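Asker: here are the coordinates; sequence isn't available:
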């Protein structure tokens, strides 16, 4: 056990975690030349296309130094704020962390928030300065920032380049020297933590575990502490580039276990596995339940696919524990699910994965956040959907979730970023200069304002230099109204939104204009209206497709023309009573990109 080291790699987006992980695998010869490619651990097509890590990936390396063999278990984690739950789970399975900082960009918001996660779990932090081979690298200044942040000595900071491989052997030496060996008792009853799982069509659910105490052998009977269910350990092993079966896994090991479970709801991340014969007395302190930030309805395009969609979502939840969903129905879209996501990127990735991995074609409704409604009778309840809103006469007030946002940027962009935050109803609580040209802005703002396009605007205003991180701080009362969209007087529940009173008028007008472009013309006029309660605040009309019925009347009496027009008018009126308006899929998506 003294020769095992478990560590993860944490950093902000694009600071070179996956590239550095590639070099570590290359130097330890875990990956052969034939298997070597960029982002070895990112095995999803989506991750390669976008150049981001979505899932944390575990892999085991062998390393020999001073005549001793060491086993290094590496977990590469995502950097995007939407996948921070992956990071917190990876950290729970480790004793040490490599904190990677880009020497051209310096410390950014996600660097700080991931660092705090690691410090809370009492991990040994090894700071690494990456990308030192770039001509615009500024290692001395960035080292000062790291010393300020961590309070470590300058000599403790390692310099490396993931691209050229410079400094990688020193990182491996530092991991062996500085990261503590796992603590635990081999003789104690088995106690293992599930930190991830994945679904395999042939083997059932493959569960990734970190063993805290005791050991597990192939063929053991194990049980889950929280659900009290018992299983037969069909196969245990370690995670190399492929899964490698072993006879036994003992304390400190990170590996996988196949229990032949077919129903995806039985495995929960954070669950404790123990031995049936000799169980441990208490569960491991798992991680906190995930709190979804953004809610949206996901509906199958064909209502017959509802059960398939449920099965796909359950399999996806195994692999992404931060997804939450519950069934709901909509008048416009039929049966579907109300899903909770950690952010808009998370929502986009889930939609893409449903399409690629399970062939599910889905419609996603307008995303929103959860609100708390207080009625005049004193009842309090949560609203995840605008249709849950009580009658305006019985409503007392609504509270919306607020976040504390930290933005780190170059000082030249401060003015325009302040304007952006103020337009999103943000209030500045702090402004701090980290160096002469880097500023940290702290804002308190409503979560509902940032879920749409805040991040994109932040990046474009700051030319990609600003970084953004946020966490929820509670609920505050707000003047919110429900904006309904009516087509020929019929409400479309999937397009209704909860919005702040000050923005309702302009948003309603823009929405009607956009829908006018997207809804195809019919044989009758379509009235598109934005309404708050009974009050109409905006209107557009999609004109009917008309045939020129008077074309055959050349000259002659005007009454002949009028007779034909009246006849057409009656026909249109009759058609309007029986006709229904199809809202195209594009309309649901366009509402998200309104600006």
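Answerer: Everything's here; your move. Note that the coordinates shown come from a computational prediction; the quantities given were computed from them, not determined experimentally.

Asker: CA only for contacts and neighbour counts going forward, please
Answerer: OK.

Asker: Near residue 378, how many other residues are there?
Answerer: Neighbour count for residue 378, taken as other CA atoms under 10 Å: 9.

Asker: let me fix that: residue 357
Answerer: 11.

Asker: and it, what helix or strand is that in?
Answerer: Taking DSSP states H and E as the definition, residue 357 sits inside helix 344-358.

Asker: So which elements touch that helix?
Answerer: Using 3 or more CA pairs under 8 Å, 6 or more residues apart in numbering; DSSP states H and E, the elements in contact with helix 344-358 are helix 306-319.

Asker: if we can go back for a sec, C-terminal to the helix holding residue 357, what's the next element?
Answerer: Toward the C-terminal end, the helix or strand that comes next after helix 344-358 (DSSP H and E) is strand 362-364.

Asker: putting a second one here so we can go through both:
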């Protein structure tokens, strides 16, 4: 174990984590040049196109040190950078002894950089700071050094300057890993104790579980058990990532690798869970395990109602590989049969939608995202509501609780006032504290309802700060709030799919925007269509779509005015009758109007 090093790479989105692993693969000769491609570890098309990592990717390389001539085994875990996947980052950090803190020289320290650094410090990891993209013309190395120094107190002389794209300074970084990161400790002869830090589904072999072994060893034929659910399995294969999956005889204390044990679903191999020997288990699991719960909910309906069954099968296949995705059947009078889906956040929702469209060629309609509310009824019953259509009647409600998050925004000082105004006045946030984050950077900490930041907050923040501000948030609990359900009536008929839950102070302004937007999107009919918003038992906003008019007076050339009045009266009565029996066809764009309500303000 003396020659083993386990590290993770932490950074904000698009700061060059995956590019750095590409160069390490090249320098260590782990991959042949003819097989090399950019973003080698990113296996999904979405990851490649957007330049983001969605799934963690472990990697084992061998590097011969220039200093002592010994060969070292380096296990690297490339982590996702987005806030939606912060639990995966946390568990990846629990599997290693050191972390490379990568900061983009042109962007400096960002919100995820700070959040992930604090996570690494909580796990007592040895942090190796490195400034990336020093070859860019707009790189500001001196300022970035000051920011890192301020963040973790490491003097600028010890901060490495690299270019992952050009390969500058990458060998020095590998030498630094060998020198500073401690070798793993653990008892090879003890009872098996291993951490699951990721898992993926293979349609031929079942679930492939990514593990870090802390004590003991695991080999083919061993009976293993997962701590959270007590399920037992027999190990079929053990292996490591070099970077392809390579079978080995056994994994022992200090190793990072994978096991295949005939596990049928990813939800049975939970991230953060402990694996032990089923015959001789350990008494206590590893710390830090928690069940990942969806934070954002939305209705998902097939573009063509007949494809409901195909959508169900597609979601089931996605669920095999993504245990965080939750879905159950739902029905909307306007959109027909579909599903209510739970996601970790907006990026997760976007990725699921795009994967359905690409991998399964499904066209789907997503309704506006919502959060999960707790409703205490007057009869003492507590309800969990994540669909506005199922929000109980106001007369039966005692109290409503909504999820709150701690929101951190890193920004240059000149945008401070605008962002504070956005969060406190528009988004119902409360200021907690401000901190200095190094040269020309300030951290603002707020407590904000989650519902306020899943809507249009990110776009507004970027617009107000000219793209310089970045954000990170974490769930802190439920708090009592004054919320009402705003129902939308089209031609006096309620349309559940368009309902929203809003704070009493904002109900009117949101209802006003929504009815005006719907009036633009719903086409004219032969009769007048009233669009109304109802909250607290009364109509609070209305917009009217005028009827298509036929010029019935075109054939009247002169004559008595009563003749014209008769024709107009007859037309009026016809329109009134038509409004009573006519059906309003609502286009699919209207159901996405909820998402577009804030767009005009952002522009």
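Answerer: That came through, no problem. Keep in mind the model is a prediction, meaning the values are calculated, not measured.

Asker: so where is the helix holding residue 357 of structure 1 in structure 2?
Answerer: Matched against structure 2 by TM-score structural alignment, helix 344-358 of structure 1 falls on residues 346-360.

Asker: Same check on stretch 110-129 of structure 1?
Answerer: So stretch 110-129 of structure 1 sits over residues 112-131 in structure 2, by TM-score structural alignment.

Asker: Tell me the buried residues in that stretch?
Answerer: 112-117, 119-120, 123, 125-131 (16 or more other CA atoms under 10 Å).

Asker: Also stretch 35-47 of structure 1?
Answerer: For stretch 35-47 of structure 1, the neighbour count (16+ other CA under 10 Å) marks 39-42, 46-47 as buried.

Asker: Looking at the residues you listed, which are in helices?
Answerer: Mapping the buried residues of stretch 35-47 of structure 1 onto helices (DSSP state H) picks out 46-47.

Asker: farthest pair in the buried residues of stretch 35-47 of structure 1?
Answerer: The largest distance within the buried residues of stretch 35-47 of structure 1, taken as CA to CA, falls between 40 and 46 and amounts to 13.5 Å.

Asker: all helices of the stretch 1-150 of structure 1, in order?
Answerer: 17-27, 45-50, 84-92, 109-120, 139-150 (DSSP state H, counting those that start in this stretch).

Asker: residue contacts, the equivalent of residue 179 of structure 1 over in structure 2?
Answerer: In structure 2, the residue matched to residue 179 of structure 1 (TM-score structural alignment) is residue 181. Counting by CA atoms under 8 Å, 6 or more residues apart in numbering, residue 181 of structure 2 touches 5-7, 97-98, 126.

Asker: What segments of the stretch 251-400 of structure 1 are strands?
Answerer: Here the stretch 251-400 of structure 1 has its strands, by DSSP state E, counting those that start in this stretch, at 254-258, 272-275, 294-300, 324-330, 334-341, 362-364, 371-375, 380-383, 395-410.

Asker: brain fart, the stretch 451-595 of structure 1
Answerer: Secondary structure of the stretch 451-595 of structure 1, counting by DSSP E, counting those that start in this stretch: strands at 467-478, 480-487, 490-491, 497-500, 526-532, 535-542.
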